[in-house]
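Trainee: What follows is a predicted structure for the sequence shown.
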Amino acid sequence: MTQAAIGKPAPLFQAESTIGPISLSQCQGRAVVLYFYPKDNTPGCTTESQDFRDLYDEFLDAGCLVVGVSRDTLKSHENFCAKHGLTFPLISDTEEAVCNLYGVIKQKNMYGKQVRGIERSTFLIDAQGKLVQEWRGVKVPNHAREVLQAARSIG
């Protein structure tokens, strides 16, 4: 299994999303922001998704698609999109297949207990399918704008 590495082709995947099956190969010719977040409707994840939503037209102008990924179900994602007006696809990765390709599943400390979960991470993939930048252990404030600046620089 290929792991994500800067300067290498991004790991290919096919997964179910809020717009139907989606694969990285069908995005070729456009840059892609692939952002992984822990859980729908939690404060940080909601803010992060809203930030990408608010800048989505600017991402499109930069020739870049935005795709969110979490382990939530499609039903949860559909409700999350409807509640917050998200117009980009969210991938339901309940089996952690895409998460494992990008190495975002980590041991985390939640209220004093060790749990496995998604480390908030974002990957920028160029129009040729090469991973050009990654952000791991993301802090939400200003993150989407920083990713947009990076997307513009490869556009």
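Mentor: Thanks, I have the structure now.

Trainee: Could you use CA atoms for every contact and neighbour count after this?
Mentor: OK.

Trainee: pretty sure Arg120 contacts His143?
Mentor: No: Arg120 is not in contact with His143 according to Cα atoms under 8 Å; the separation is 10.9 Å.

Trainee: ok, structure two:
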Amino acid sequence: MLQSGDLAPSFSLPDADMEIFDLASALGKQHVVLYFYPRDNTPGCTLQAADFSDHEDGFARHGCIVIGVSPDDCITHAEFRDQQGLSIRLLSDSDTEVCRLYGVWQAKEVDGVKKMYVRRSTFIIDKQGTIRHALYDVSPRGHVASVFELVKKLESHNAT
């Protein structure tokens, strides 16, 4: 598992418009809230994505972009974004390579059957590419507000 102080693994993934997002392109310019979620159009994932979208301007005022990642494909992301009116960028990790890099692709046993799933997690990465906060098994409700508080502290810490 990645921890605070670790360097964020570099990656490139396509978004809902099939444009590539490269984490390295944000470094030196912006902080990144990178959150991993299981699937588009599920209640918790919709709540979380909508909440991040509703507060995107606030994150931007603190020099931060919000990026969501799930194994869903680009087309599914585009439909989800358009149906829910989302503004944040959603990346497709259909081969779960980035989920594995960040340690959020996990096995879970359900009714005696082992299944793989995305562990709902959020990483706050500073402009230098260092993970400042690694939050695992987060609950969608109220999560964005707590992440926003951490980002505000990060920006004020960097200003001193």
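Mentor: In hand now; what should we look at? These numbers were taken from a predicted model, which means no experiment stands behind them.

Trainee: returning to that earlier point: looking at Arg120 and His143 of the first structure, which has the bigger crowd around it?
Mentor: Arg120 (24 against 16; other Cα atoms under 10 Å).

Trainee: tell me the contacts of the nearest residue to the more buried one once chain neighbours are set aside?
Mentor: Spatial nearest neighbour of Arg120 of the first structure, excluding adjacent residues (Cα to Cα, 6 or more residues apart in numbering): Tyr37 at 4.8 Å. Counting by Cα atoms under 8 Å, 6 or more residues apart in numbering, Tyr37 of the first structure makes contact with Cys45, Gly68, Val69, Ser70, Ile118, Glu119, Arg120, Ser121.

Trainee: surely the fifth one meets Tyr35?
Mentor: No: shown here, Ile118 of the first structure and Tyr35 do not form a contact pair, counting by Cα under 8 Å, at 10.7 Å.

Trainee: Which helix or strand contains the residue most central in space within the first structure?
Mentor: In the first structure, the centroid-proximal residue (Cα atoms, centre = their mean) is Tyr35; its distance is 1.7 Å. According to DSSP states H and E, Tyr35 of the first structure maps onto strand 31-36.

Trainee: Name the next helix or strand downstream of that strand, please.
Mentor: By DSSP H and E, the next helix or strand past strand 31-36 of the first structure is helix 43-54.

Trainee: residues in the second structure aligned with that next one?
Mentor: Taken onto the second structure by TM-score structural alignment, helix 43-54 of the first structure occupies residues 43-54 there.

Trainee: For Glu119 of the first structure, see how far away the residue of the first structure most remote from its centre is.
Mentor: The centre of the first structure is farthest from one residue, Gly112, which by Cα atoms, centre = their mean lies 27.1 Å away. According to Cα to Cα, to the nearest Å, Gly112 of the first structure stands 17 Å off from Glu119 of the first structure.

Trainee: nearest residue to Ser92 of the second structure other than its sequence neighbours?
Mentor: For Ser92 of the second structure, the closest residue by Cα to Cα, 6+ apart turns out to be Asp73, at 5.2 Å.

Trainee: And for Glu134 of the first structure?
Mentor: Nearest to Glu134 of the first structure is Phe123, by Cα to Cα, 6+ apart, at 4.5 Å.

Trainee: Three-state assignment for the one you found, please.
Mentor: strand (DSSP: H, G, I helix; E, B strand; the rest coil).

Trainee: Alignment lookup: Pro11 of the first structure to the second structure.
Mentor: Using TM-score structural alignment, Pro11 of the first structure pairs with Pro9 in the second structure.

Trainee: Count residues in the vicinity of its match, would you?
Mentor: That count, for Pro9 of the second structure with other Cα under 10 Å as the rule, works out to 14.

Trainee: So which residues of the second structure form helices?
Mentor: With helices called from DSSP state H, the second structure shows them at 23-26, 43-54, 56-61, 74-84, 97-101, 143-159.

Trainee: Okay, buried residues for the shortest one please.
Mentor: Judged by neighbour count (16 or more other Cα atoms under 10 Å), helix 23-26 of the second structure contains these buried residues: Leu23, Ala24, Ala26.

Trainee: And those residues, which is closest to Phe80 of the second structure?
Mentor: Within the buried residues of helix 23-26 of the second structure, the smallest distance to Phe80 of the second structure is 22.5 Å, found for Leu23 (Cα to Cα).

Trainee: Can you tell me what sits against stretch 75-89 of the first structure?
Mentor: 17-19, 40-41, 46, 49-50, 53, 56, 65-68, 90-92.
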